[in-house]
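Chemist: Coordinates only, no sequence provided:
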């Protein structure tokens, strides 16, 4: 019953965001043509979302941000590693666009990310004193940073691999 109440009490904008993220993940299942700058929209969104959450939700701001930095570095390494050797970006002939190969990675990422961030915020709403728990601040910061870092590592690997392949040819 508690789970149903939590879901029912969740603001509509949270479900709208989840629907948007799922739609983005479904769209990412097929090849997409885009401007190279479009690669950086989602990583920037998740970085800002994580940073704003740490700043607004935690009492130990220094430790939350320090933990976010640690998570960002670990996530960057993991995202970079996960994208190494996979399908890479290609130039679209006769244009300034790139072709981003379809992948299930994005939909998996957004589902796991949403569940993680939703769960952290549910804990904060059920037990508001958690914002004054140093350990919770550290876990919240690390997870927020890891999510953002994972996306940045993957994106930068794709981008730099693309740039290197297109500068040599």
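Modeler: Yep, it's here. Just so you know, these numbers come straight off a predicted model, no measurement behind them.
Chemist: all contacts plus neighbour counts: C-alpha atoms, from now on.
Modeler: OK.
Chemist: how about the strands of this structure, start to end?
Modeler: Taking DSSP state E as the criterion, the chain contains strands spanning 32-34, 90-91, 98-100.
Chemist: Looking at the ones you listed, spot the one closest to residue 72.
Modeler: Each of the strands of the chain has some distance to residue 72 by C-alpha to C-alpha; the shortest is strand 98-100, at 23.8 Å.
Chemist: another one to put next to it:
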């Protein structure tokens, strides 16, 4: 399949999603403050999206679900690592997190979109069952890892906010 055919065969909503995701990544280049509840949206969306795919896709079995969970665990550890290395500030009274500007979200978003796009094309065009099975497992791994990274980052912010709140109560 030619690149032109792939681009023209891609649904419009995928390109809209790309624009939205890139705008979020570009916005993350600048520092800003956000309520902790707003920071929960992305991990919840990615986890729900991945789990919904695991439940609804007839090609997905237990091996893909286990692969998704393994990816999520690795992603959580990566997200905690990334967030704990950043210089964020929590405000337990306002329940907000001030995040420094970073290229990391833009890189994560871009890498995720490119990988998921490639996997979508591969899954749609693959002709043999063993390759299809491998693509489904890779897709589950990537989906779990992405949900985990954003979940791990959120967990780090949540933990810091609660620790600061507990410290202020003493």
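Modeler: On my side now, so go ahead. Bear in mind the structure is a predicted one, so any value in this text is a computation, not a measurement.
Chemist: Provide the TM-score value for the superposition.
Modeler: Superposed pair, TM-score by TM-score structural alignment, normalised by the length of the first structure: 0.86. Supporting alignment: 168 aligned residues with a C-alpha RMSD of 2.3 Å.
Chemist: related to what we said a few turns ago, quick one: which of the strands of the first structure is nearest residue 7 of the first structure?
Modeler: Counting by C-alpha to C-alpha, and looking across all of these, nearest comes strand 32-34 at 33.4 Å.
Chemist: Please name every helix or strand in contact with the closest one.
Modeler: Here strand 32-34 of the first structure touches strand 98-100, going by 3 or more C-alpha pairs under 8 Å, 6 or more residues apart in numbering; DSSP states H and E.
Chemist: Return the distance of the strand it packs on from the chain's centre.
Modeler: 20 Å (C-alpha atoms, centre = their mean, to the nearest Å).
Chemist: what's the mean gap between that strand and the aligned bit of the second structure?
Modeler: Overlaying the second structure shows strand 98-100 of the first structure at a mean distance of 2.9 Å from the equivalent residues (mean C-alpha distance after the TM-score superposition for the first structure).
Chemist: I would like the residues contacting that strand, please.
Modeler: By C-alpha atoms under 8 Å, 6 or more residues apart in numbering, the surrounding residues in contact with strand 98-100 of the first structure are 31, 32, 33, 34, 35, 36, 88, 89, 90, 91, 92.
Chemist: who wins for neighbours among the residues you listed?
Modeler: Highest neighbour count within those: residue 89, with 21 neighbours (other C-alpha atoms under 10 Å).
Chemist: For that residue, which non-adjacent residue is spatially closest?
Modeler: residue 100 (5.1 Å; C-alpha to C-alpha, 6 or more residues apart in numbering).
Chemist: tally of neighbours for the closest residue in space to residue 142 of the second structure that isn't next to it in sequence?
Modeler: Using C-alpha to C-alpha, 6+ apart and skipping residues adjacent in sequence, the residue nearest residue 142 of the second structure is residue 71, 6.6 Å away. Residue 71 of the second structure has 23 neighbours, counted by other C-alpha under 10 Å.
Chemist: Please apply the same query to the one 5 residues further on.
Modeler: Applying the criterion other C-alpha under 10 Å, we find 25 residues in the vicinity of residue 76 of the second structure.
Chemist: Wait, it touches residue 151, no?
Modeler: Yes: using C-alpha atoms under 8 Å, residue 76 of the second structure is in contact with residue 151, at 6.0 Å.
Chemist: middle-most residue in the second structure, spatially?
Modeler: For the second structure, residue 146 is the residue whose C-alpha lies nearest the centre (C-alpha atoms, centre = their mean; 3.4 Å).
Chemist: can you give me the helices in the first structure?
Modeler: 2-9, 12-27, 41-57, 61-83, 105-126, 134-168 (DSSP state H).
Chemist: average distance between the longest one and the second structure?
Modeler: Taking mean C-alpha distance after the TM-score superposition for the first structure, the mean distance separating helix 134-168 of the first structure from the aligned residues in the second structure is 1.7 Å.
Chemist: The first one now?
Modeler: Helix 2-9 of the first structure, aligned to the second structure and superposed, deviates on average by 1.3 Å (mean C-alpha distance after the TM-score superposition for the first structure).
Chemist: That helix vs helix 12-27, what angle?
Modeler: The directions of helix 2-9 of the first structure and helix 12-27 differ by 90 degrees, with axes from the mean of the first three to the mean of the last three C-alpha atoms, to 10 degrees as the criterion.
Chemist: what comes into contact with helix 2-9 of the first structure?
Modeler: Under C-alpha under 8 Å, 6+ apart, the answer for helix 2-9 of the first structure is residue 122.
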